[in-house]
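Q: Predicted coordinates and the sequence they were generated for:
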Amino acid sequence: MTEQLSCCICGEPVAPPYKTLGGRVYCDRHHALVNRPHTGYWRADLALILGMGALSALVAYLTRDIQGLEPGALLVAGLLMALVPTALWLFFFYRQDRLEPEPKTSVASVLLLAILLTQAVGLPLIRDGLRVPEWATHDTLTSLLASILVLGFVYQTIVYTAVRAVIYNTPEFDERMDGILYGTVAGLGVATLLNLRFVLDNGGVAISPGVIRVVTTALAQATFGGLLGYFMAEAKFVRRPVWWVPLGLVVAATLNGLFSWLINEVSAAGLSVDPWRSLALGLIVALVMFAVLIWLMRRAVEVTLAGPRRAS
């Protein structure tokens, strides 16, 4: 007698021919969900990259000669700038994701947990535990290693933890795109807190360079968070080796740290020299990673749909 198989997501009994992915059996609905393109995410991501690039360039250009603003005004302006990237992404995402929207509570929970972890664990570990600011600028190699081995791994571990703790093992995480989506949200949470702390610790920032700093930070964290999310989703929906997610963490952390280091190197001396070069690099890297993620998702879906569909 043939054993009755059931969908690995909803538990509903399924009949042959079985739809499988990585050895797991899916009902028709969830097999389609796991492999759907999720255009709402891609449009929101592209809107974030292009919209923030255009907005930051416009604001920086129009305010480049503004001098003498009160500290309170600079602080308020900086705080608003720190929140804009996340607000813009969420706005565009939910505008595009109307047919089967991700639950707002799950998105908000991942975002808030990433913010809290960055504030409560990430920054204290970097600043007080490892005292990175005291030694990271010693020379070029030390700066590069600090960016990758400390900053990159700390931030990407926060992304992983937020996604894993809130949504990864729930029925709502039921498609490949959820990994990239929630990884992006967690990355935006990290970026939001980093930008808020940057503004508060400096008592406000000059608007022109400040908006470029905010945008490049948001683009980096969102992009590499999405990359780690891709690895996490593949590990859940496809039988990958045990080292698959750690590999994703290493790749995302290395790229994150390398990007952060390059931003400082390209701008020569941070914000005070030429933040425009940082903005250009940030936009280029974000667009390249955007294209890479689209390619990875399409390739994964094509391999799935072209593979064997019968379970023995």
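A: All right, it came through fine.
Q: hey, let's count contacts and neighbours off CA atoms from now on
A: Noted.
Q: so what does whatever helix or strand residue 183 lives in touch, helix or strand wise?
A: According to DSSP states H and E, residue 183 maps onto helix 176-201. For helix 176-201, the packing partners by 3 or more C-alpha pairs under 8 Å, 6 or more residues apart in numbering; DSSP states H and E come out as helix 71-96, helix 104-117, helix 153-163, helix 207-237.
Q: what is the orientation angle of the following helix or strand past the last one with helix 207-237?
A: Read that as helix 207-237. Next along the chain after helix 207-237, taking DSSP H and E as the criterion, comes helix 244-266. Here helix 244-266 runs at an angle of 170 degrees relative to helix 207-237 (axes from the mean of the first three to the mean of the last three C-alpha atoms, to 10 degrees).
Q: tell me the angle helix 244-266 makes with helix 153-163.
A: 130 degrees.
Q: Which neighbouring elements make contact with helix 244-266?
A: For helix 244-266, the packing partners by 3+ C-alpha pairs under 8 Å, 6+ apart are helix 140-145, helix 153-163, helix 207-237, helix 275-306.
Q: second one coming, line it up with the first:
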Amino acid sequence: MADPVTQTPAAGDDESTRGFLFALTAYLLWGLLPIFMKAVAHIPSAEVVAHRVVWSVPIAGAVLLVLRRTADFRLALRTPRMLAMAALTAACITVNWGVYVWAIAAGRAVETALGYYINPLVSIAMAAVLLREKLGVLQVVAVGLAALAVVILTVNAGGLPWVSLVLAFSFATYGFLRKTLPIGPSQGFFLEVLILSIPAALYIAWLQWTGQGHFLPSRPADLWLLLACGPVTAVPLLFYAFGAKLLRYSTIGIMQYIAPTMIFLIAVFAFKEPFGGVRALAFVLIWTALVIYTWPMIRGQLRQRRGAPAASPGE
């Protein structure tokens, strides 16, 4: 969901407030996204993703022009290695978007919520394996509980909860690779959607040419829904990027559970998706893991407010 950025180590009160409001807006918009995706559920997920890409380009480009941050972008276009890395991150986010759109339409929103709950735990596990980062005891326990939840769901369903795992791993991989791009989040997002816009536009054109498209000619509602795919994709990402730059990493770490919690509540109470005892047990394990994982960040913020040294996340 979110585009990884480097947070400013410390921000003033005004900046922190603005950052909090930016980030909160982004997470609330992401939390409400399943409602929009349900409205386009009658349109094939690949077509929806293609429109998400194409209509994000003008929005992301306009933001770069307004903020006058085009120099890094022009440099990236002249750097083959940066273009290759952006293409790889773009592929990861495309997989994530595609599975997410399909899952909402297929009545599997609960599984998408689980995937985004698991995502931060997958990220720290990847850091341990790929970057040889040493995990603290609490982090090991949290990852272990998440793994146990996946095992329980697998045994109960007779197969891996692939929707949750693909969402978690694709976004964790995206975040891991995105940090290698030496450009800002808004420039990076524009570069990614610009790269994706070429195959996306060709795919939309082919659908329209063969009479399978839902854009033109179309019901007016479908046309406007597909046009709206751009803002619902780009706007929360940009709000997040601006907010994360003004907030501490620990604050973002705690706030990231707003969206999956809203998705979970919408799935169970609005979409009426099944939520039996086994799923409840798995979610309890995941929620416990997230409390264990998040507690050092909460304690660090409390200590910081009291003037004491903050605890490290791996403590």
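A: Sure, I can see it. All of these numbers come straight from a predicted model, not from anything done at the bench.
Q: Can you give me the TM-score here?
A: Once superposed, chain against chain, the TM-score is 0.36 (TM-score structural alignment, normalised by the length of the first structure); 177 aligned residues with a C-alpha RMSD of 6.0 Å.
Q: just to revisit the earlier point, return the set of buried residues in the helix holding residue 183 of the first structure.
A: 176-199 (16 or more other C-alpha atoms under 10 Å).
Q: What number of residues are in the vicinity of the closest residue to residue 103 of the second structure other than its chain neighbours?
A: Distance criterion C-alpha to C-alpha, 6 or more residues apart in numbering; nearest residue to residue 103 of the second structure, sequence neighbours excluded, is residue 109 at 6.1 Å. Each residue near residue 109 of the second structure was counted by other C-alpha atoms under 10 Å, and the total is 28.
Q: for residue 249 of the first structure, what are its contacts?
A: 153, 156, 157, 228 (C-alpha atoms under 8 Å, 6 or more residues apart in numbering).
Q: From residue 132 of the first structure, how far off is the last one?
A: What that stands for is residue 228 of the first structure. 24 Å (C-alpha to C-alpha, to the nearest Å).
Q: And those two? Which one has more around it.
A: Taking other C-alpha under 10 Å, residue 228 of the first structure and residue 132 do not tie; residue 228 has more neighbours (29 against 17).
Q: Against residue 297 of the first structure, how distant is the more buried one?
A: From residue 228 of the first structure to residue 297 of the first structure the distance is 13 Å (C-alpha to C-alpha).
Q: do residue 306 of the first structure as well
A: 14 Å.
Q: If you count surrounding residues, which of these two has more?
A: Set side by side, residue 306 of the first structure and residue 297 show more neighbours around residue 297, with 19 against 9, by other C-alpha under 10 Å.
Q: so the closest residue to residue 96 of the first structure other than its chain neighbours is in which element?
A: Distance criterion C-alpha to C-alpha, 6+ apart; nearest residue to residue 96 of the first structure, sequence neighbours excluded, is residue 40 at 4.4 Å. Element membership for residue 40 of the first structure, per DSSP H and E: helix 39-62.
Q: pretty sure residue 114 of the first structure is touching residue 192, no?
A: No - Residue 114 of the first structure is beyond contact range of residue 192, at 9.3 Å (criterion: C-alpha atoms under 8 Å).
Q: Now do the contacts for residue 96 of the second structure.
A: 166, 167, 170, 171.
Q: can I get the residues you listed in JSON lines with distance to residue 35 of the second structure?
A: Shown next, in JSON lines, are the contacts of residue 96 of the second structure (distance: C-alpha to C-alpha, whole Å):
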{"residue": "166", "distance to residue 35 of the second structure": "21"}
{"residue": "167", "distance to residue 35 of the second structure": "18"}
{"residue": "170", "distance to residue 35 of the second structure": "22"}
{"residue": "171", "distance to residue 35 of the second structure": "21"}
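Q: from those, which is closest to residue 230 of the second structure?
A: Checking the contacts of residue 96 of the second structure against residue 230 of the second structure with C-alpha to C-alpha, the nearest one is residue 171 at 19.5 Å.
Q: Count the residues that sit near that closest one.
A: 28.
Q: how close does it sit to residue 121 of the second structure?
A: On the measure of C-alpha to C-alpha, residue 171 of the second structure and residue 121 of the second structure end up 12 Å apart.
Q: How about residue 279 of the second structure?
A: 18 Å.
Q: So for the two, which residue has more residues nearby?
A: Counting neighbours by other C-alpha under 10 Å for residue 279 of the second structure and for residue 121 shows that residue 121 has the greater number, 26 against 18.
Q: Grab the nearest non-local neighbour of that one.
A: residue 143 (5.7 Å).
Q: which SSE is the one you found in?
A: helix 137-157.
Q: quick revisit: want to throw the helices and strands packed on helix 244-266 of the first structure into TSV with distance to residue 124 of the first structure?
A: Output for those, formatted as TSV (distance: least, C-alpha to C-alpha, whole Å):
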stretch	distance to residue 124 of the first structure
helix 140-145	19
helix 153-163	11
helix 207-237	18
helix 275-306	26
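Q: Let me know which of those helices is the nearest to residue 62 of the first structure.
A: The nearest among those, by C-alpha to C-alpha, is helix 207-237 at 8.0 Å.
Q: list the helices and strands that closest one packs on?
A: helix 39-62, helix 71-96, helix 153-163, helix 176-201, helix 244-266, helix 275-306.
Q: Please name whichever of these is nearest to residue 21 of the first structure.
A: Going by C-alpha to C-alpha, the one of those nearest residue 21 of the first structure is helix 275-306, 6.6 Å.
Q: how about that closest one: buried residues?
A: 275-283, 285-287, 289-290, 293, 297, 300-301, 304.
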